[in-house]
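Asker: Sequence plus the predicted model coming up.
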Amino acid sequence: MDLEMVDVDLRSATRSLPRTDPSKAGMRRAAAVALKVMPVPRARGVRVRTSREGGARVRVYRPPVQRTDAALLWVHGGGLVIGHPRQDERLASGTAAALGMTVVSAHYRLAPEHPFPAALDDIRAAWDWVQRHAAELGVDPARIVIGGESAGGGLAASVVQLLHDAGERPLGQWLFCPMLDDRTAARTELDAIDHLVWNNVANRFGWTSYLGQAPGASVVPPYAVAARRTELTGLPPAWICVGDIELFHDEDVDYARRLEQAGVPVTLDVTAGTPHGFENWAADTAPARMLVTRAQAWLGELAGVEPGV
């Protein structure tokens, strides 16, 4: 992809991004080690602890001053094959501080070693953990938003569907450039486009690893692929962002429109000239800061608080 297509404020950070191949087991192992030990920025005053209980492993962010009884259950990205909650420390702790909101980040098992439904089961276990510990967290169990980035956004959307069908209703869904549709990976003509950060070759490996079959099959298991669901009526309000030059643009815009057609309140934030996940790896740039500000404003309105007030 021509760097000229990238927002000028992001070009320097984009140019320095390393090339990775998630299909290589050695790369995945190295990423796992790095994510566990790398220094992570954290918002001042936010208290962080980890908890493991039964099938749930969570990283909990408590704000300096709690200003809402709503909470966020967060799901990290990584193409379904890599990733760790610590990679989103800045966003998770910053959101806790900005909104006075408790944030719980879910650990989940990764493919290909742990294909579907392992990740979904682990995130559901994290949801159940929040429900059980709501009183000690000062959280209303009926006011939990589920959010995530990239693969985490797709998993979040699937868990929202699962909970809806089980008679449980998350307060909302907060989805950053979500990985929603395996059928994109089946479009081999997209392989010729060098989508920055996450291209379709990597996308095919991620979906194949997770599904245990080639993406694009006529049938997939329920809740395995969020965009495959046809009945979207009654799902909670959604905020969805995606860059206009990234691989997931079309599938994210289509899902947002289908939610809207089903009567679900949707805010779709399409950012110009922004590669996949830029709010994470280019967090200090103006486009990233502005996107996170808009995202937190939506989340704060849903929770009944104003950011930073």
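Answerer: Happy to help now that I have it. Worth saying up front: this structure is predicted, and the values here are computed from it rather than measured. Residues are numbered from 1 along each chain as shown.

Asker: drop to CA atoms for contacts and neighbour counts, all remaining ones
Answerer: OK.

Asker: how about the strands in the stretch 51-200 of the chain?
Answerer: Under the criterion DSSP state E, counting those that start in this stretch, strands of the stretch 51-200 of the chain are mapped to 56-62, 71-75, 102-106, 144-149, 172-176.

Asker: Would you mind giving the ones you listed as TSV with distance to Arg11 and mean neighbour count added?
Answerer: What follows is the strands of the stretch 51-200 of the chain, written out as TSV (distance: least, CA to CA, whole Å; neighbours: other CA atoms under 10 Å):
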stretch	distance to Arg11	mean neighbour count
strand 56-62	32	23
strand 71-75	27	29
strand 102-106	30	29
strand 144-149	21	27
strand 172-176	20	27
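
Asker: For Thr271, which of these is the nearest?
Answerer: When the strands of the stretch 51-200 of the chain are ranked by proximity to Thr271, the top entry is strand 172-176, at 11.3 Å, counting by CA to CA.

Asker: Can you tell me what sits against the closest one?
Answerer: Residues outside strand 172-176 that contact it (CA atoms under 8 Å, 6 or more residues apart in numbering): 144-150, 153-154, 156-157, 160, 236-242, 277, 295, 299, 302.

Asker: hmm, back to that, compile the strands of the stretch 51-200 of the chain into a markdown table and extend it with columns for distance to Thr188.
Answerer: As requested, the strands of the stretch 51-200 of the chain are arranged in a markdown table below (distance: least, CA to CA, whole Å):
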| stretch | distance to Thr188 |
| --- | --- |
| strand 56-62 | 36 |
| strand 71-75 | 28 |
| strand 102-106 | 32 |
| strand 144-149 | 24 |
| strand 172-176 | 24 |
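
Asker: Compute the number of surrounding residues for Arg52.
Answerer: Residues contacting Arg52 under the criterion other CA atoms under 10 Å number 12.

Asker: what's the nearest residue to it if we skip its chain neighbours?
Answerer: For Arg52, the nearest residue in space outside its immediate sequence neighbours is Val58; the separation is 6.5 Å by CA to CA, 6 or more residues apart in numbering.

Asker: give me every residue that touches the one you found.
Answerer: Counted by CA under 8 Å, 6+ apart, Val58 has contacts Thr50, Ser51, Arg52, Val104, Ser105, Ala106, His107, Ala126.

Asker: How about Asp21?
Answerer: Contact partners of Asp21, counting by CA under 8 Å, 6+ apart, are Met27, Ala202.

Asker: you'd agree it is in a strand?
Answerer: No: assignment of Asp21 by DSSP: H, G, I helix; E, B strand; the rest coil gives coil, placing it outside any strand.

Asker: Give me the distance between it and Arg15.
Answerer: The spacing between Asp21 and Arg15, counted by CA to CA, to the nearest Å, is 17 Å.

Asker: can you tell me how far the residue nearest to Arg52 sits from Leu162?
Answerer: Distance of Val58 to Leu162, computed by CA to CA: 20 Å.

Asker: With Val219 instead?
Answerer: Note on Val219: its distance to Leu162, by CA to CA, is 18 Å.

Asker: ok, and here's another one to check against it:
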Amino acid sequence: MTDTLTRPPFDPELDAALTLMGGFPAVTAEMIPAMRSQPMGPGQDPQELLRERGFVSRDVTIAGYKGDDIVVSVIQKGDRTGTGPGIYHTHGGGMIIGDRWGGVSTVLDAAERTNGVIVTVEYRLAPEYPDPYLVEDCYAGLVWTGEHLEELGIDPTRLIIAGASAGGGLAAGTALLARDRQGPALAAQLLMCPMIDDRDATTSARQIDGVGVWDRPTNVVGWTALLGDRRGTDDVSIYAAPSRATDLSGLPPAYIDCGSAEVFRDEDVAYATRLWEAGVQAELHVWAGGFHGFEAFAPHAAVSQAAVAARDSWLSRVLGA
């Protein structure tokens, strides 16, 4: 019998949007191939959006984990000149779906305001490529970015990492790798509803079971694809599941947000708390009534607009807009 608890209510506007969308069934491993053939989330095609807003992109093939070829895309305004900040982006998708274009739209405004450059990485996906492929591919992309700052027109003091959901977890893991390997210096880390704990033991994980977006059984599928039989054991690295890190000192300032009614709430709050305990600057927002990824699924809801505004305010402060 599943040990579930009463969850906090969804925000009324979000609840209505969720009802209109018809709900989200739990993901199984057998569903992964079909999910990859569909758009990952709502909204406009990312590359069409880039064109409409005057951004251009170019693909670069680089060496990923074990020297295998992976691709990063460099995105900037078509008329960009000079130097500005860099945003290194790791996409979401539960470790199992998605591509480097997913979620880029969340940082376009910041790049435009600040004359910035976005570098987004096509890391390989589980289960075909289990841990550590994903985080090592992400780290390889960050190293490439750090080695090409001058060519990219990136101010070395304003390079940040950003990701949502699984991408948030990979961003946190990549930041830990950069610290421990003395890699590229990061000015900040933007961790949007990050997926950072494989143990599935929090209250919020037990509350979000059979309801909302990315529920507890789905989360288990994602982590199992990444870690296999190691999920939930002591044989899991801090770079795969950053919640397991015992030393968070020396990390860059963080922005962490999540909804009050999503699986990742408690692990994200705990991570922010432990960053503070380690003397790291962190800003935490838990949006009342928010399900996972609510601002993307219901962008016109008041709470969604507040969440985006808070995130953009932090980005402006960090990037010097």
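Answerer: Received, thanks. Quick caveat: nothing in here was measured; it's all calculated off a predicted structure.

Asker: Once you drop chain neighbours, what's closest to Gly212 of structure 1?
Answerer: The shortest distance from Gly212 of structure 1 to any residue that is not its chain neighbour, by CA to CA, 6+ apart, is 6.4 Å, and that residue is Pro115.

Asker: Measure how buried the aligned partner of that neighbour in structure 2 is and give me the count.
Answerer: In structure 2, the residue paired with Pro115 of structure 1 according to TM-score structural alignment is Pro130. Pro130 of structure 2 is flanked by 19 other residues according to other CA under 10 Å.

Asker: and what of the one 4 residues further on?
Answerer: Here the number of neighbours of Leu134 of structure 2 (other CA under 10 Å) works out to 27.

Asker: Helix, strand, or coil at Leu227 of structure 2?
Answerer: Secondary structure, three-state DSSP: Leu227 of structure 2 is helix.

Asker: For the aligned partner of it in structure 1, give me its contacts.
Answerer: In structure 1, the residue equivalent to Leu227 of structure 2 is Leu211, according to TM-score structural alignment. Contacts here follow CA under 8 Å, 6+ apart; on that basis Leu211 of structure 1 touches Pro115, Phe116, Val220, Ala224.

Asker: Roughly how far does Leu211 of structure 1 sit from Glu113 of structure 1?
Answerer: Distance of Leu211 of structure 1 to Glu113 of structure 1, given as CA to CA: 11 Å.

Asker: Spell out the residue ranges of the helices in the stretch 101-250 of structure 1.
Answerer: Taking DSSP state H, counting those that start in this stretch as the criterion, the stretch 101-250 of structure 1 carries its helices at 118-132, 134-137, 151-165, 182-185, 200-211, 249-261.

Asker: Provide the aligned range in structure 2 for the third one.
Answerer: Alignment of helix 151-165 of structure 1 against structure 2: residues 166-180, by TM-score structural alignment.

Asker: buried ones in the matching stretch?
Answerer: 166-179 (16 or more other CA atoms under 10 Å).

Asker: rewinding a little: of all the helices of the stretch 101-250 of structure 1, which one is nearest Leu10 of structure 1?
Answerer: Ranked by CA to CA, the member of the helices of the stretch 101-250 of structure 1 that lies closest to Leu10 of structure 1 is helix 249-261, at 18.0 Å.

Asker: can you give me the angle the next helix or strand after that closest one makes with strand 172-176?
Answerer: For helix 249-261 of structure 1, the succeeding helix or strand toward the C-terminus, using DSSP states H and E, is strand 266-271. Counting by axes from the mean of the first three to the mean of the last three CA atoms, to 10 degrees, strand 266-271 of structure 1 points 10 degrees away from the direction of strand 172-176.

Asker: Run a quick neighbour tally on Val37 of structure 1.
Answerer: Taking other CA under 10 Å as the neighbour definition, Val37 of structure 1 ends up with a count of 9.

Asker: gap between it and Arg228 of structure 1?
Answerer: 37 Å.

Asker: again with Val197 of structure 1
Answerer: Distance of Val197 of structure 1 to Arg228 of structure 1, computed by CA to CA: 24 Å.

Asker: repeat for Ala151 of structure 1
Answerer: Here the criterion is CA to CA. By it, Ala151 of structure 1 lies 15 Å from Arg228 of structure 1.

Asker: same thing with Ala202 of structure 1?
Answerer: Counting by CA to CA, the gap from Ala202 of structure 1 to Arg228 of structure 1 is 20 Å.

Asker: same thing with His76 of structure 1?
Answerer: When distances are taken as CA to CA, His76 of structure 1 and Arg228 of structure 1 turn out to be 21 Å apart.

Asker: Compare those two (neighbour count), which wins?
Answerer: With neighbours defined as other CA under 10 Å, His76 of structure 1 and Arg228 compare such that His76 has more, 28 against 18.

Asker: Can you find the partner of the more buried one in structure 2?
Answerer: His76 of structure 1 maps onto His91 in structure 2, with residues paired by TM-score structural alignment.

Asker: Could you pull up the residues touching the residue nearest to that match when sequence neighbours are not counted?
Answerer: When the adjacent residues along the chain are set aside, His91 of structure 2 lies closest to Gly167, with 4.5 Å between them (CA to CA, 6+ apart). Contact analysis of Gly167 of structure 2 by CA under 8 Å, 6+ apart lists His89, Thr90, His91, Gly92, Gly93, Gly94, Met95, Pro194, Met195.

Asker: hmm, back to that, kindly state which of the helices of the stretch 101-250 of structure 1 is positioned closest to Asp88 of structure 1.
Answerer: Closest among those, using CA to CA: helix 151-165, at 11.0 Å.

Asker: ok, average deviation of that closest one from structure 2?
Answerer: Compared with structure 2 after fitting, helix 151-165 of structure 1 has a mean deviation of 0.6 Å; criterion: mean CA distance after the TM-score superposition for structure 1.

Asker: between that helix and strand 144-149, how big is the angle?
Answerer: With the same axes, to 10 degrees as the basis, helix 151-165 of structure 1 and strand 144-149 are set at 150 degrees to each other.

Asker: Just checking the distance from helix 151-165 of structure 1 to the centre of its chain.
Answerer: Centroid displacement of helix 151-165 of structure 1 relative to its chain, using CA atoms, centre = their mean, to the nearest Å, is 10 Å.
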